[in-house]
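Colleague: return atomic coordinates for the entry below.
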Amino acid sequence: MFNFSEKDSCGVGFIASRNIPPTHGMTLKVLECLANLDHRGAKFADGTGDGAGVLTEIPFELIRAELSELNIEHDTNKKIGIISCFFDPKNIDDSIELINNELKEYNIKHLYWRKVPTDKQILGNLARESKPSIYQGIVSAENESLKILKRSFIYLEKL
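Modeller: So this is what the prediction gives:
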């Protein structure tokens, strides 16, 4: 059971702004926050961390540019979503096929998969050996009902 007096959890930092648009400066502050929380994260035997991430808005400009580059037609009136997946490098194709089949069941249109760029040079040996392949599935809602779409994503999250 959670105990407020315990202080052994990994660190979490939040930087948020409601009134200004996202900026590169904000991203730099977030990265500084991550660096300052290094002592709060779990470490492998080789002294390297177990990973950290940054949550941002969906980069719609990037997604639209990639859709255009890949010559993928998309109805701009439909919602776009991103599915973040951490795949075993040995089973990427099977995993993607499984997810694509489930998406069809829920009338969610798969637009494309993108491999998330990572820099494995910064990882220690243990982390590099166990590093998953990170992909993002770009999808579009075929449903008009946002409620149904949200329910579908909750189910897919459990896969």
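Colleague: rest of the way, CA atoms for contacts and neighbours
Modeller: Will do.
Colleague: chain neighbours aside, what residue packs nearest to residue 30?
Modeller: For residue 30, ignoring the flanking residues on the chain, the nearest one in space by C-alpha to C-alpha, 6 or more residues apart in numbering is residue 15 at 6.6 Å.
Colleague: let's compare: structure for the following, please.
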Amino acid sequence: MRRQIEDETLHAVDAVERDACALICSIRKGGQATHGNVKRTIEALARMGHRTGYINGEGDGVGIMTDIPRELWSKRLSRRGVRASLATDRNFWVAHVMIPSRARTRAQHIVDEISRRISEAGLHILYDGPGDVNRLVLGPNAEKNEPVFWQIAGINGQVPPQELERTLFRLQTHLEQVLGIHFPSFSSHSVVYKVQGTVEILRRYYPELR
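Modeller: I've put the predicted structure just below:
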């Protein structure tokens, strides 16, 4: 539900109150990324389930942003024959890509184009592949609209380190515009997992979150 707030000091966007979402923030004081913190955040979101919007019995969407799971990526790189320690390098980055369901048959072509443009921007790709998901847990609407989830990871090549995050963001916005895709995240710091459904669906859809 939206309600107009009468306050001339507010920007037009901020003058509309939005009261149908739940936001949870969980931070470790020491700044160390742990899977336990991810689990606690998901549990907190589950307790806020009464704030979820529902469409025909399905949750309208939920997501979580967390630090790049570097231990997971170290193992993933190692299985590809790539030096595992690169996942802990400050110049390591991860892109989560969602390709619309209507473009499913063209997914590989789109990924190839994404990879080409990433390389042209001065970044080295170490890994790309379909993300691990369990589509059996989706409701009818979510299953019909399910995008292709793809993960791309790499290391900085020719971009000045202080410009890496800015370069990733500019690439993200450009590729979304020209290719009609969506990046939940494209960063050297964080990743985003999102799904059309409830928090329980989120946890079951992405095995990485368990």
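Colleague: on that earlier part again, aligned partner of the residue nearest to residue 30 of structure 1 in structure 2?
Modeller: Using TM-score structural alignment as the criterion, the counterpart of residue 15 of structure 1 in structure 2 is residue 26.
Colleague: residue 43 of structure 1 now?
Modeller: Residue-level alignment of residue 43 of structure 1 against structure 2, with TM-score structural alignment as criterion, gives residue 54.
Colleague: now do residue 136 of structure 1
Modeller: Residue mapping for residue 136 of structure 1 onto structure 2 gives residue 151, with TM-score structural alignment as the criterion.
Colleague: which residues touch the helix or strand containing that match?
Modeller: Assigned by DSSP states H and E, residue 151 of structure 2 belongs to strand 148-156. Here strand 148-156 of structure 2 makes contact (C-alpha atoms under 8 Å, 6 or more residues apart in numbering) with 86, 91-101, 104, 107, 122-131, 133, 164.
Colleague: and the helices in structure 2, which stretches?
Modeller: Here structure 2 has its helices, by DSSP state H, at 35-47, 70-79, 107-120, 140-145, 164-179, 199-205.
Colleague: can you give me the neighbour number for the match of residue 43 of structure 1?
Modeller: Using other C-alpha atoms under 10 Å, residue 54 of structure 2 has 13 other residues around it.
Colleague: with adjacent residues omitted, what lies nearest to it?
Modeller: Distances taken as C-alpha to C-alpha, 6+ apart place residue 60 nearest to residue 54 of structure 2, at 5.5 Å, with adjacent residues excluded.
Colleague: ok, the one you found to residue 14 of structure 2 distance?
Modeller: In this view, residue 60 of structure 2 and residue 14 of structure 2 are 22 Å apart by C-alpha to C-alpha, to the nearest Å.
Colleague: quick one, what contacts the match of residue 15 of structure 1?
Modeller: Applying C-alpha under 8 Å, 6+ apart to residue 26 of structure 2 gives the contacts 37, 40, 41.
Colleague: residues in contact with the first one?
Modeller: It refers to residue 37 of structure 2. Residue 37 of structure 2 makes contact with 26, 27, 28 under the criterion C-alpha under 8 Å, 6+ apart.
Colleague: what do we get in structure 1 for it?
Modeller: Aligned partner of residue 37 of structure 2 by TM-score structural alignment: residue 26.
Colleague: average offset between the strand holding residue 151 of structure 2 and structure 1?
Modeller: Taking mean C-alpha distance after the TM-score superposition for structure 1, the mean distance separating strand 148-156 of structure 2 from the aligned residues in structure 1 is 1.0 Å.
Colleague: which parts of that strand are buried?
Modeller: For strand 148-156 of structure 2, burial by neighbour count (16 or more other C-alpha atoms under 10 Å) applies to 148, 149, 150, 151, 152, 153, 154, 155, 156.
Colleague: what's the match for residue 118 of structure 1 in structure 2?
Modeller: Matched by TM-score structural alignment, residue 118 of structure 1 corresponds to residue 133 in structure 2.
Colleague: burial count for that match?
Modeller: By the criterion of other C-alpha under 10 Å, residue 133 of structure 2 has 15 neighbours.
Colleague: same check on the one 5 residues further on?
Modeller: Applying the criterion other C-alpha under 10 Å, we find 20 residues in the vicinity of residue 138 of structure 2.
Colleague: ok, it touching residue 201?
Modeller: Yes. When contacts are counted by C-alpha atoms under 8 Å, residue 138 of structure 2 is listed as touching residue 201 (6.9 Å).
Colleague: mind checking how far the residue nearest to residue 84 of structure 2 when sequence neighbours are not counted is from residue 93 of structure 2?
Modeller: Of all residues not flanking residue 84 of structure 2 in the chain, residue 74 sits nearest, at 4.3 Å (C-alpha to C-alpha, 6+ apart). In this view, residue 74 of structure 2 and residue 93 of structure 2 are 12 Å apart by C-alpha to C-alpha.
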